[in-house]
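>>> pasting the sequence and the predicted model now:
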Amino acid sequence: MKFVIEKTVLVKGVSKIQGITNRKTDFPITASVLIRTHGMNVSVYATDLETGFEGFYSADVETEGQVAVLSKKLFEIIKDFPSDFVQLEAVEGKMLKISAADNVTKAEYHILCTNTDDFTILTNIEDMVFYELDALTLKDMIDKTLVTGIPDDERAHLIGLYLEILEDEKNIIRMVATDGHRLIKVDRTYEISMNIPMKTGVILSKKGMTDLLKLLEAGGQVEIGFRENNFIAKKDEETIVSRLLEGDFPDYNEVIPEEIETRLKVSKQSFVALLKRMLILTNDRFRAIVFHLNSDKLEVTATNPEIGDSKEEIPIDYNGNSFEVAFNPRFFIDSINEIKSELIVMKIANEKEPCVFFGEEDPDYISVIMPMTV
């Protein structure tokens, strides 16, 4: 195998697999990238056996073939390579020679090859039916739900995002995520019915969706589909295949409180700034801050015997009774950072019920946070 490719093109492809190949697994091949020639194109493929990525890129191919090398080492070499065009050549199937394609730059690297036979393709996407979505809309939904984090837990509802297509309700695509202490729900409407054959929702891997974000960031349209218990997203010449998670996702409608008449409105900028200051006095043992709700002001206090205490007030528009309730401020900050509206609307019934909040101009992105006991 021997070909010449533009450095920025190769870097673009190899950079998108770093999240996949840098994960710890029991299989050494998951740290490698498989590079293959296809006529006048070169493909870059990697998998952690749960998520796979393949991209096709234009190249000047002299001899065809394939080679596998450590993904991280290849990326570190090519990202700052001193030539705009890079030549890759397999040497007796044991080494990959990386050199400058021009006759001026003197730069040459050799890295050991790994076994190409160990690679498995997660699923075949030929003859698949795909459905188009706006890439930035899908990216925004994933960004918003991923604030719940990826815990060290094997339960599907904690390490996954729940995806639903609600054709009967104004063509809504919905994502829901939880970490057991909070729940995020995002709805977006698409204009044309996609008729995706989904009788129930599916659970997408949070890790796989993290990898998908790199595919979506340039905007445009993305095609999505399902096959053999896999979620597939295809954009231009790049494809992500992510295995669906098995398990039950809790009924999120039971977590979200029914209509609450008590509402509080507060400036997003003032509120998040206050929360960040309060966060200074929290740690792993003392995470809670206390909201003291009154008709025209919100008093927030933090007490940490290991550090100190604090108290602040900000003006609010509130139509309920006075009471106190404790929350983890980090959960509010995570969600508010994804809200574009200038005003935050919070619905709190009492000190025992969850708090529901959203941006005034985007009620289809809601966060539900459980209160804490102090």
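It's in.
>>> all contacts plus neighbour counts: C-alpha atoms, from now on.
Fine.
>>> can you give me the strands in the stretch 51-200 of the chain?
51-58, 60-63, 66-70, 85-91, 95-100, 108-114, 131-134, 160-166, 172-178, 182-189 (DSSP state E, counting those that start in this stretch).
>>> what separates the first one from the chain centre, distance-wise?
Taking the mean of its C-alpha atoms, strand 51-58 sits 19 Å from the chain's own mean (CA atoms, centre = their mean, to the nearest Å).
>>> can I get the strands of the stretch 51-200 of the chain in JSON lines with distance to residue 374 and mean neighbour count?
Putting the strands of the stretch 51-200 of the chain into JSON lines (distance: least, CA to CA, whole Å; neighbours: other CA atoms under 10 Å) gives the following:
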{"stretch": "strand 51-58", "distance to residue 374": "41", "mean neighbour count": "23"}
{"stretch": "strand 60-63", "distance to residue 374": "65", "mean neighbour count": "15"}
{"stretch": "strand 66-70", "distance to residue 374": "49", "mean neighbour count": "22"}
{"stretch": "strand 85-91", "distance to residue 374": "60", "mean neighbour count": "21"}
{"stretch": "strand 95-100", "distance to residue 374": "60", "mean neighbour count": "20"}
{"stretch": "strand 108-114", "distance to residue 374": "55", "mean neighbour count": "16"}
{"stretch": "strand 131-134", "distance to residue 374": "44", "mean neighbour count": "16"}
{"stretch": "strand 160-166", "distance to residue 374": "30", "mean neighbour count": "24"}
{"stretch": "strand 172-178", "distance to residue 374": "22", "mean neighbour count": "23"}
{"stretch": "strand 182-189", "distance to residue 374": "18", "mean neighbour count": "20"}
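>>> one more to weigh against that first structure:
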Amino acid sequence: MKLKCRKDDLLYGFQQVQNIANARTTLPILGHVLMDAKGEGVTLTATDLEVGIKIHIPSQIEQEGITTLPARKMFNLIRELSNPDLKIEVESNHLAHIYCGTSFFKIIGASETDFPKLPLFDQEKRFTLNQKDLKDLIHKTSYAISKDETRYVLNGLYLSFQDGKVIAVATDGRRLAYAQAPGKSEETLREFILPSKAIQEISKILKDEGQVLFVPFENQVAFIFKSSKGVDECILISRLIEGSFPNYKQVIPSKVKGMVILDREEFLSAVRRVAVVTNEKSNLIKISFSKNLMTLLAQTPDVGEAKEEIPLNYEGEEISIAFNPNYLMDVLRNLEESEISLEFNDAISPGVIRNGSTFLYVIMPMRVS
């Protein structure tokens, strides 16, 4: 194998694949990246047997070839190079010679024979979404994914394609985030649960332009990332979480007694300040509504008390509800719009934060002793 390429292009490729390649596994080959040089570039492939990634790097191929090289070592090496261009030559024994300006390195590789092949899939049944929209869906919902491994079906992001839109839902049982965006599908309805690790890797790839194709097959899904010119830049394949996602519609209140419009930044800042006096044992703030006023209060034994008042337009009955401040800050930090609505019924019913018609966040109240 002999190839020449831009250092920054190869660095970007290794940056994406080295997150999936795992050098600590009992299978050493999974700590390597498969390099396949042919045609107009080199393809980098990595897998941990749950998530796989393949990315194409434009290169000048002088001699076609295939090998595997240690992912983390290559990433660290390329990152430190100062010359914008580099050359890689790989011998038949998989010893790689790397030239960059006045620098020269030898990296010991391994045969591609034992490297797991990524599964093949048919693109006939697919769903299409703008990369920016998927990026927005993940940003607005993924923080609510459960980290409790005993609740397996909640350890991922639920995605549903229907009626020309894609719906994303995440919940940990104490709060639920819902968002939707326009999407094009070749089927009338398809739904699946994508694991957290796949979500993390997809987030690193997504850009503000171009499209992403979803291709479900068997118990897996392939994501094909296309540039603004329609060129395939990257493919990520992930296993899906088996099981049925809870009926999220049942936890969304159908009626509300009170609703206020809030400045998102002002509300976030107030919650952040009041939360300073909370701790793990008393991690709640009480939000009270009275005529044209919202009051945030936190009282923690052995710590102190904090109180914030925010004038607003409210004419309903007086009510107090306690929430976990971290759950409030999570949603407020991950929205961009200047205003949000907060809906509520009583002290023991969930509150709902809305942002237009395409986002809502259900948060369970906390009991006050």
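Yes, it's here. Computed from a prediction, not measured in an experiment: that's the story for all the values here.
>>> TM-score for the pair, please.
Comparison of the two superposed chains (TM-score structural alignment, normalised by the length of structure 2) gives a TM-score of 0.91, and 362 aligned residues with a CA RMSD of 2.2 Å.
>>> hang on, the earlier thing: for residue 197 of structure 1, which of the strands of the stretch 51-200 of structure 1 is the nearest?
Counting by CA to CA, residue 197 of structure 1 lies closest to strand 160-166 out of the strands of the stretch 51-200 of structure 1; the figure is 9.2 Å.
>>> distance from that closest one to structure 2 after superposition?
Compared with structure 2 after the fit, strand 160-166 of structure 1 shows a mean deviation of 1.2 Å (mean CA distance after the TM-score superposition for structure 1).
>>> quick one: that strand to strand 172-178, angle?
Strand 160-166 of structure 1 and strand 172-178 meet at an angle of 160 degrees, taking axes from the mean of the first three to the mean of the last three CA atoms, to 10 degrees as the criterion.
>>> starting at the chain centroid, how far to strand 160-166 of structure 1?
14 Å.
>>> just stretch 327-345 of structure 1 next, same as before
That offset, for stretch 327-345 of structure 1, works out to 18 Å (CA atoms, centre = their mean).
>>> so that stretch corresponds to what in structure 2?
Counting by TM-score structural alignment, stretch 327-345 of structure 1 lines up with residues 323-341 of structure 2.
>>> would you mind finding the match for residue 290 of structure 2 in structure 1?
Checking with TM-score structural alignment, residue 290 of structure 2 has residue 294 as its match.
>>> measure that match to residue 279 of structure 1 for me?
22 Å (CA to CA, to the nearest Å).
>>> what's the answer for residue 221 of structure 1, then?
Distance from residue 221 of structure 1 to residue 279 of structure 1, by CA to CA: 39 Å.
>>> hmm, back to that, reformat the strands of the stretch 51-200 of structure 1 as TSV; add distance to residue 348 of structure 1.
TSV is the format used below for those (distance: least, CA to CA, whole Å):
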stretch	distance to residue 348 of structure 1
strand 51-58	40
strand 60-63	62
strand 66-70	52
strand 85-91	59
strand 95-100	61
strand 108-114	57
strand 131-134	34
strand 160-166	25
strand 172-178	19
strand 182-189	14
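>>> for residue 120 of structure 1, find the nearest of those.
strand 51-58 (9.4 Å).
>>> average offset between that closest one and structure 2?
Strand 51-58 of structure 1 sits 1.2 Å off on average (mean CA distance after the TM-score superposition for structure 1).
>>> give me the contacts around that strand.
5, 9-10, 13, 17, 20, 40-47, 121-122, 208, 237-243 (CA atoms under 8 Å, 6 or more residues apart in numbering).
>>> ok, stretch 112-130 of structure 2 next?
29-30, 34, 47, 49, 52, 66-68, 161, 182-187, 209-217, 222, 237.
>>> repeat the analysis, applying 7 Å as the threshold.
Residues from elsewhere that reach stretch 112-130 of structure 2 (CA atoms under 7 Å, 6 or more residues apart in numbering): 29, 34, 52, 67-68, 183-187, 210-215, 217.
>>> pull out the buried positions in that stretch.
For stretch 112-130 of structure 2, the neighbour count (16 or more other CA atoms under 10 Å) marks 112, 115-116, 118, 126-130 as buried.
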